[in-house]
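1. Starting from these lines, generate the structure:
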Amino acid sequence: MLNTSYSQIVNTAKIGTYEKVDLNEVVEFGLEENVTPSHSDRHKVLFLGIDIQNDFMEEGSLGVPGAHKDVEQITKFLYDNLGQITEIAVSLDTHELNQIFHPSWWVNQEGEHPEPLTIITSNDIEQGKWKPVKEQDASIDYVRHLEKLGQKNLCIWPYHCIEGTPGATLESQFSKMIHYHSTVRQTRIKKVVKGQDPLSEMYGIIKPEYSQSVRTNEGLLNYIRQFDQVIIAGEAESHCVYESVKQIAEHFSNDLKWTQNIYVLKDGMSCIPGFEEENEKAWKALVNNYGIQLVESTDLKL
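-> Predicted coordinates:
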């Protein structure tokens, strides 16, 4: 039984509002608890939070409808299972203005930049509909490889998660909860920065969609494999959460007994509008191929 209530840590009315996080208060709450440190856990559980950042909240520059409720469910789950979750890792989507998936990278014949959610194909480039402002050969090579590899087509996104801006930081209520967990369980939060290659989109946390320079994050894979159970949630379901789960499952496809212990919280993630049908089919394939388990946070007993 914790001495600190959920509402003392998380103000659900402030989710997505850029509330200032007072870590001094959070740490004081954590130091009042008497919970066994995580290094004593025999059954090791990792919670992996994908891109739970301000720009993916509902009023963010790339807001995902439903994100606020997702954060509420996630933080309640972490609080209710604080003594069973061994460690927490989070990914941080981190970009610059000039990257291949942002409008500034491309122009049409009138010199206009594409609107957000524009899809650019190799056929568009060949017909002169869109052309890269710079890195022309590499940009065309990237789009062609996406299609060749069967990856998601190049989608132009609003400027989001720009390094050093408030939109790139962890959502405040989620941040408070994971730092509270860190204090109580005496463990370090693993923070994984992704998406800094200007010539590649990086939805998943393990590797980019396609890149000539950025490699698979073997160290992160080895870290994840140390755990008996991995629980995943975040934003957006259709892109960064799905691709992260897919990359992890594919890497460990020779150990289906382990991949069956990957749990994805259905009520802790939401889809970008317009991708629902594709998203549903993709998750079904992961479940069928690797035994990934899609669950409600309230049904998962640790």
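
2. all contacts plus neighbour counts: C-alpha atoms, from now on.
-> Fine.

3. Can you give me the distance of the residue of the chain positioned farthest from its centre to residue 133?
-> What lies farthest from the middle of the chain is residue 110; by CA atoms, centre = their mean that is 35.7 Å. Separation of residue 110 from residue 133 (CA to CA, to the nearest Å): 13 Å.

4. Over to residue 167?
-> From residue 167 over to residue 133 the distance is 26 Å, taken as CA to CA.

5. Between these two, which is the more surrounded one?
-> residue 167 (22 against 15; other CA atoms under 10 Å).

6. For my notes, confirm that one occurs in a helix.
-> Yes - residue state for residue 167 (DSSP: H, G, I helix; E, B strand; the rest coil) corresponds to a helix.

7. That one reaches residue 58, doesn't it?
-> No - between residue 167 and residue 58 there is no contact under CA atoms under 8 Å: 11.7 Å.

8. Next up, the contacts around the residue nearest to the spatial centre of the chain.
-> Nearest residue to the geometric centre of the chain (CA atoms, centre = their mean): residue 50, 2.3 Å. Contacts for residue 50 (CA atoms under 8 Å, 6 or more residues apart in numbering) come out as 90-92, 232-235, 240-241.

9. one more to put side by side:
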Amino acid sequence: MKRPSFWDPRKVSSNFAPDLHRAREEGRLARITSVKDQVKSGDRHLLVLIDMERDFMPDGRLPVKGSFEDVERLGERIIHGITGEHYTDIMVTIDKHPPITIHSDVWFRDELGNPPDVTLPVRMVLDDPNPKRPVFKGHYVDGSVKTYVPNAMPKHTVAYWQHLNKTNQGDIWVWPDHCREGTDGVSIVPALAELIEWAAVARGFEPVYLYKGMIAQVDWFGPFRPCMDVPSHPQGGLQTAYLDYIGVCRSTEFAGEAKDFCVRWGMMQALEYFGSNPDVLGRVSFLNDCTSAIFPDSPDVKALDAAMQAKGVQLITHDAPFRS
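-> As a prediction, this is how the structure comes out:
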């Protein structure tokens, strides 16, 4: 089968307007068999892409070192998976945030009223749980520590931090502004967006998009559930429809950014949801060379690999054979 002529790995690091019309036309002319009969027979094969957005690239607002190379390898995997008539479905998660969130600098202030310096991420650790004026210690990745108090919802901020710790999700992280609505950072990497367009038209399927991160008072790392449920929000709980999508597929592959946060918790959510169904997890693969970490030396990275393998998930590379 003919490769898409527009695909050039050297373009992955470029921020350009994707030529979706050209991608559609090449998909239309690709003469690749539709997924219709495969889907009807239950022979479905899903690719899940977690937060492959501009702001998580090395030149983005929350850079992940190695992510350009991840996209290059992933692009080759997609091309082979489409021309080889393997993938029948693609799910894309999109991290997107409003102006004020619990992980933004405006949520906290120091004794002078200044927000944290988020040139680098800051880990907020509860120091004094006084509900009227709780105190957090901001731990910077360079080793420095400063004192902060919440600007908004102090009682909730304490309860949220306590929930994170009780559920082994760690502390509150304050990040550089990223994936804000209206910015180029929320967009899928252009070269990858073209491939998704081409793949969808070539095989005749509709990509599934899962948007996350729009609940101000909680984080939302793993795409299938916020870090703490918010019953008053329509997306404030477990996204079972997307997880059940995985359950009906004969094989599922995961890739994305970043391995120590959104990818990690997405995989942990899947492991928990299908924990009593090892048959489903045995059909899941993780593209280990198509994901990178914000903090590559974090013990969470190795812990995720161990957790996946313990549940039967296969760790593979982009050039591994496709599972039938």
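
10. Got a TM-score for the two of them?
-> Once superposed, chain against chain, the TM-score is 0.94 (TM-score structural alignment, normalised by the length of the first structure); 298 aligned residues with a CA RMSD of 1.5 Å.

11. for the second structure, what spans make up the strands?
-> Here the second structure has its strands, by DSSP state E, at 45-50, 89-95, 108-109, 122-128, 135-140, 145-150, 172-174, 208-212, 251-257, 284-292, 314-316.

12. So which elements touch the fifth one?
-> Counting contacts by 3 or more CA pairs under 8 Å, 6 or more residues apart in numbering; DSSP states H and E, the secondary-structure elements packed against strand 135-140 of the second structure are strand 122-128, strand 145-150.

13. Of these, which is nearest residue 169 of the second structure?
-> strand 122-128 (12.3 Å; CA to CA).

14. mean shift between that closest one and the first structure?
-> Superposing on the first structure and averaging over aligned pairs (mean CA distance after the TM-score superposition for the first structure), strand 122-128 of the second structure comes out at 2.0 Å.

15. Now that strand: buried residues?
-> 122-126 (16 or more other CA atoms under 10 Å).

16. The alignment partner in the second structure of residue 238 of the first structure: neighbour count?
-> When the second structure is aligned by TM-score structural alignment, residue 238 of the first structure is paired with residue 260. The local packing count at residue 260 of the second structure equals 23, with neighbours defined by other CA under 10 Å.

17. wait, doesn't residue 260 of the second structure sit right on residue 294?
-> Yes - with contact defined as CA under 8 Å, residue 260 of the second structure and residue 294 form a contacting pair (6.6 Å).

18. What residues does the closest residue to residue 82 of the first structure other than its chain neighbours make contact with?
-> Closest residue to residue 82 of the first structure apart from its sequence neighbours, by CA to CA, 6 or more residues apart in numbering: residue 181 at 6.4 Å. Residues in contact with residue 181 of the first structure (CA under 8 Å, 6+ apart) are 30, 78-79, 82, 187.

19. Around residue 19 of the second structure, how many other residues sit close by?
-> Neighbour count for residue 19 of the second structure, taken as other CA under 10 Å: 14.

20. That one matches what in the first structure?
-> Counting by TM-score structural alignment, residue 19 of the second structure lines up with residue 22 in the first structure.

21. before we move on, the earlier item: most neighbours among the contacts of residue 181 of the first structure, which one is it?
-> Most neighbours among the contacts of residue 181 of the first structure, by other CA under 10 Å: residue 30, with 23 neighbours.

22. got a list of what it touches?
-> Contacts of residue 30 of the first structure by CA under 8 Å, 6+ apart are 180-181, 183-184.

23. So what's the residue count around the residue lying closest to it once chain neighbours are set aside?
-> What sits nearest to residue 30 of the first structure in space, not counting adjacent residues and going by CA to CA, 6+ apart, is residue 184, at 4.8 Å. By other CA under 10 Å, 24 other residues sit near residue 184 of the first structure.

24. And the helices in the stretch 101-250 of the first structure?
-> Taking DSSP state H, counting those that start in this stretch as the criterion, the stretch 101-250 of the first structure carries its helices at 122-126, 136-149, 172-185, 218-225, 242-251.
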